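Peer 1: coordinates only, sequence not included:
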C-alpha cells in the first residue's frame, strides 16, 4: 500500500501563510511544522499568486520604514533582540519537550 497523504485544516494552512508573512524562511517553516515544501508553497501561492515563492523570507520594506526616526530604529533593534531571545527560548523548550517525551515512552 502507498503512503497516505496528510490532510490539513484551513486554519493550519492560514497559520503557515501567516508565519511566512512574518519573514520566516519557508524551509524553516516546513521543518518546524512538519509539512512538505510543496504543500507550504502551494498554500502561500494561493495567497500571493504573483510572487515567486523562494526559501528566502518574505520581508517587504515600506516607505515609512525607510524614513523612520532614530527612536523607531532603536525600537526596531530592541524588538529584534527580544525576538531572537524568545526564539532561542522556544528552541530550548522544544528540545526539553523532546527529551521528556522520550523519557515517558520508555
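Peer 2: That came through fine. Just so it is clear, the model here is predicted, and its values are computed rather than measured. Numbers count the residues shown, from 1 in each chain.
Peer 1: C-alpha only now, for contacts and for neighbours.
Peer 2: OK.
Peer 1: Mind naming the longest helix for this structure?
Peer 2: In the chain, taking DSSP state H as the definition, the longest helix is helix 70-105.
Peer 1: From residue 14, how far out is residue 39?
Peer 2: To residue 14, residue 39 is 12 Å away according to Cα to Cα, to the nearest Å.
Peer 1: here comes the other one, which I'd like you to weigh against the first:
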C-alpha cells in the first residue's frame, strides 16, 4: 500500500462487504486488496458504528460535527459583537 493512499466510499464499503460475505478473515481480505489490516479493521468498525453515514470523506464532517462547528463559529461572532458593544458603551458613557 502506498503511503497516503486514499480510497473512495464505494471501495471501502465493498472491502467491508468482502469481509462479511467471502468467508475469509479480515487479514486475508486486507492482503488480497493490498491494504493494511488496521485500515480494513477501522473501516469495518466505522461502517458498523455509522451505517450509511460512514466514510464521509476527507474534509467532510458528520452532520453533528458540522453543526457543532457552525455553532462554535456563530458563538465566536456573538462574543465579538458583545465585546464591541461593551467597549462602545464604555466610550459613550464617559463625559
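Peer 2: All right, it came through fine. Because the structure is predicted, anything quoted here is derived from the model rather than measured.
Peer 1: TM-score of the superposition?
Peer 2: TM-score for the superposed chains, counting by TM-score structural alignment, normalised by the length of the second structure: 0.45, backed by 47 aligned residues with a Cα RMSD of 1.5 Å.
Peer 1: My guess is residue 26 of the first structure contacts residue 33. True?
Peer 2: No - here residue 26 of the first structure lies out of contact with residue 33, judged by Cα atoms under 8 Å, at a distance of 10.5 Å.
Peer 1: If you count surrounding residues, which of these two has more?
Peer 2: Taking other Cα atoms under 10 Å, residue 26 of the first structure and residue 33 do not tie; residue 26 has more neighbours (25 against 11).
Peer 1: how much space between that one and residue 66 of the first structure?
Peer 2: To residue 66 of the first structure, residue 26 of the first structure is 26 Å away according to Cα to Cα.
Peer 1: Check residue 77 of the first structure too.
Peer 2: Residue 77 of the first structure sits at a distance of 15 Å from residue 66 of the first structure (criterion: Cα to Cα).
Peer 1: more crowded one of those two?
Peer 2: Taking neighbours as other Cα under 10 Å, residue 77 of the first structure and residue 66 compare with residue 77 leading, 12 against 9.
Peer 1: gap between that one and residue 71 of the first structure?
Peer 2: Distance from residue 77 of the first structure to residue 71 of the first structure, by Cα to Cα: 10 Å.
Peer 1: go on, residue 12 of the first structure?
Peer 2: Distance of residue 12 of the first structure to residue 71 of the first structure, given as Cα to Cα: 36 Å.
Peer 1: Residue 18 of the first structure now?
Peer 2: Distance of residue 18 of the first structure to residue 71 of the first structure, given as Cα to Cα: 28 Å.
Peer 1: okay, these two: which has more neighbours?
Peer 2: Shown here are residue 18 of the first structure and residue 71; by other Cα under 10 Å, residue 18 has more neighbours (13 against 9).
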